[in-house]
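Novice: here is the input, now give the coordinates:
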Amino acid sequence: MAGEIFDNKGSGEADWQWPSIHPEGRKFGVIAAGIALVTIFLLDLELIGWPLLAFAGGIFAFFRDPDRVVPQDPHAIIAPADGMVSLISVVEPPAELVGDDGSGQIGLPPGPVTRISIFLSVFDVHINRTPIGGTVKRLIYMPGKFMSAELDKASEENERQHILVERSDGVMIGFTQIAGMIARRIIPFVKPGDMIAAGQRVGLIRFGSRVDVYLPAGTEPKVLLGQKTVAGETILAELGDQKLLEGISQ
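Specialist: Next comes the predicted model:
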């Protein structure tokens, strides 16, 4: 019917739905809720039990996994995380993502690139998604500290996981999941060799954390410091989009 709105599966009407809870978080929420119910109804300690029940609800909310509408733009580099753009800087990409990894697989070229850092608070969705579609070329876990993820040096000193994805045309994007002061585990959903679509879920970080995205040379960010991003929906940049130098454009 003309004017009818369809969902991403090609049928029905678009409407709001309760987000699902990722299996990784269900066990924690169920345990917390069970302790709360025992405290309230068996131990008759309501002053303790009700806050515990609210805490269980917070756990379920933290692990929520809403569906997202991914932009169908082949040039789009999509936000891998919900959160706030906390840093935009020109840096050298991590050594783990650059050059030959020893197996003949070539990574990112050396040289300064623009890094966009997205800070996730405990209130944000912590399911991370890939900025582009392609093949997972590298997945490298690095142990480290648990300082505040908002600090610039967290990208080099905190526990982190690097992911490198290569498109079929050879374009590569590297991004890094970084644990924060509270986060204590980075959980991958993919492995090297996996084929993934743009915006597909690739992992999660428990509690406050950060995700860095390294834009290819010649690509300008389309987001600003302090801007909120939505994983799988917000366009961080477009491939090949670079500002012209003043006086060059005709």
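Novice: drop to CA atoms for contacts and neighbour counts, all remaining ones
Specialist: Fine.
Novice: show me the contacts for the residue of the chain positioned farthest from its centre.
Specialist: Ranked by distance from the centre of the chain (CA atoms, centre = their mean), the top residue is Asp44, with 41.5 Å. The contact partners of Asp44, by CA atoms under 8 Å, 6 or more residues apart in numbering, come to none.
Novice: the structure of the following sequence is requested for comparison with the preceding one:
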Amino acid sequence: MVIHKEGYKILTYLFVVLLIVNLAVYYLLPESTAFRWTVWGISAFIYIMILQFFRSPRRLIITNDNHVIAPADGKVVVIEEVDEPEFFNEKRKQVSIFMSPVNVHINRNPISGMVTYFKYHPGKYLVAWHPKSSTENERTTIVVTAKNGTSILLRQIAGALAKRIVWYLQAGEEVKQGEELGFIKFGSRVDVFLPLDAKVKVAIGEKVKGGSTVIAEFK
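Specialist: So this is what the prediction gives:
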């Protein structure tokens, strides 16, 4: 299993803390064999759960300028036409992907192009499926414009557990479809705002893989 760089520090600290706890139980309660094994089992379970959260599986990225690929692993929870007020100020097709704590939490570029807008918004930590999470939670807004002039807006959104959004790009930077753009720790959601004439290729409830699943196709 390959571990993502965002997990190195957390996993190191967690290992040290769990080691101290287990050593303290071992030396302070030498006669409590059952309790020691219980603590060890709980510690191993916690560490494995956090470890799998930061896994970084290899993905075969097939680039296509007509495709919009999923920016994250998870389940499609929203497909609708909405008003996008921050950048486009017009109606767009929104596709939202919910990432549970067991999903891979790497975020990837849905298309290739130039980052023409980027903004970080501090905010609340409403549950990711809350209707106002897209506009009130901590989030980033990223607009990527392809060479043909088509633009999409991507929003990383923190949730009730996810209180750390990481991004690796900035305005004016060229990005490639499928490459990592950031990471959201411990479950959240990613919104993609597409042109109205884009053909959505996924359905509500469908599970998608970041960098692999085609979620829409440009006209």
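Novice: secondary structure element for the residue farthest from the centre of the first structure, which one?
Specialist: Using DSSP states H and E, Asp44 of the first structure falls within no helix or strand.
Novice: aligned partner of Glu174 of the second structure in the first structure?
Specialist: Under the alignment (TM-score structural alignment), Glu174 of the second structure maps onto Met195 of the first structure.
Novice: wait, its match touches Gly134, no?
Specialist: Yes - when contacts are counted by CA atoms under 8 Å, Met195 of the first structure is listed as touching Gly134 (5.6 Å).
Novice: quick one, which of the two is more surrounded?
Specialist: Gly134 (23 against 15; other CA atoms under 10 Å).
Novice: what's the distance between the counterpart of Gln227 of the first structure in the second structure and Ile97 of the second structure?
Specialist: For Gln227 of the first structure, the aligned position in the second structure is Glu206, judged by TM-score structural alignment. Summarising the geometry, the distance separating Glu206 of the second structure from Ile97 of the second structure, computed by CA to CA, to the nearest Å, is 9 Å.
Novice: neighbour count winner among the two?
Specialist: Neighbour count, other CA under 10 Å: between Glu206 of the second structure and Ile97, Ile97 has more, with 28 against 11.
Novice: so what corresponds to that one in the first structure?
Specialist: Using TM-score structural alignment to pair residues, one finds that Ile97 of the second structure aligns to Ile118 in the first structure.
Novice: go on, His121 of the second structure?
Specialist: The alignment partner of His121 of the second structure in the first structure, by TM-score structural alignment, is Met142.
Novice: is it true that its match touches Glu156?
Specialist: No - the pair Met142 of the first structure and Glu156 fails to qualify as a contact (CA under 8 Å) at a distance of 9.5 Å.
Novice: so who does the match of Gln227 of the first structure touch?
Specialist: Glu206 of the second structure touches 75-76, counting by CA under 8 Å, 6+ apart.
Novice: could you do Arg184 of the first structure as well?
Specialist: If you count contacts by CA under 8 Å, 6+ apart, Arg184 of the first structure has them with 146, 206-207.
Novice: between the residues you listed, which is nearest Ile163 of the first structure?
Specialist: Among the contacts of Arg184 of the first structure, Arg206 lies closest to Ile163 of the first structure (CA to CA), at 17.4 Å.
Novice: excluding sequence neighbours, find me the nearest residue to that closest one.
Specialist: Excluding the flanking residues, the one nearest Arg206 of the first structure by CA to CA, 6 or more residues apart in numbering is Ala183, at 5.0 Å.
Novice: and for that neighbour, the neighbour number?
Specialist: The criterion is other CA under 10 Å. On that basis, Ala183 of the first structure has 20 neighbouring residues.
Novice: same check on the one 4 residues further on?
Specialist: By the criterion of other CA under 10 Å, Ile187 of the first structure has 15 neighbours.
Novice: residues of the lengthiest helix in the first structure that come out buried?
Specialist: When secondary structure is assigned using DSSP state H, the longest helix within the first structure turns out to be helix 46-62. Judged by neighbour count using 16 or more other CA atoms under 10 Å, the buried positions of helix 46-62 of the first structure are 49-50, 52-53, 55-56, 58-62.
Novice: which of those residues lies closest to Val90 of the first structure?
Specialist: When the buried residues of helix 46-62 of the first structure are compared against Val90 of the first structure (criterion: CA to CA), the nearest one is Phe62, at 31.7 Å.
Novice: mind listing the strands for the second structure?
Specialist: 67-69, 74-84, 90-99, 106-108, 113-121, 139-145, 151-158, 165-167, 174-175, 180-184, 188-194, 199-200, 207-208, 214-217 (DSSP state E).
Novice: and the longest one, how far out from the chain's middle?
Specialist: Taking CA atoms, centre = their mean, to the nearest Å, one finds strand 74-84 of the second structure lying 15 Å from the centre of the chain it belongs to.
Novice: over to the fourth one?
Specialist: When distances are taken as CA atoms, centre = their mean, strand 106-108 of the second structure is centred 6 Å away from the chain's centroid.
Novice: my read is that Ile184 of the second structure contacts His105, right?
Specialist: Yes - contact status for Ile184 of the second structure versus His105: in contact at 5.8 Å, counting by CA under 8 Å.
Novice: ok, now which ones touch Asp194 of the first structure?
Specialist: Counted by CA under 8 Å, 6+ apart, Asp194 of the first structure has contacts 135-136.
Novice: equivalent analysis for the one 4 residues further on, please.
Specialist: Applying CA under 8 Å, 6+ apart, one finds that Ala198 of the first structure lies in contact with 70, 78, 129-134, 232.
Novice: quick check: the closest residue to the match of Ile97 of the second structure other than its chain neighbours vs Leu236 of the first structure, distance?
Specialist: On the basis of CA to CA, 6+ apart, the spatially nearest residue to Ile118 of the first structure that is not a chain neighbour turns out to be Val85, at 4.5 Å. Noted for Val85 of the first structure: a distance of 10 Å to Leu236 of the first structure, by CA to CA.
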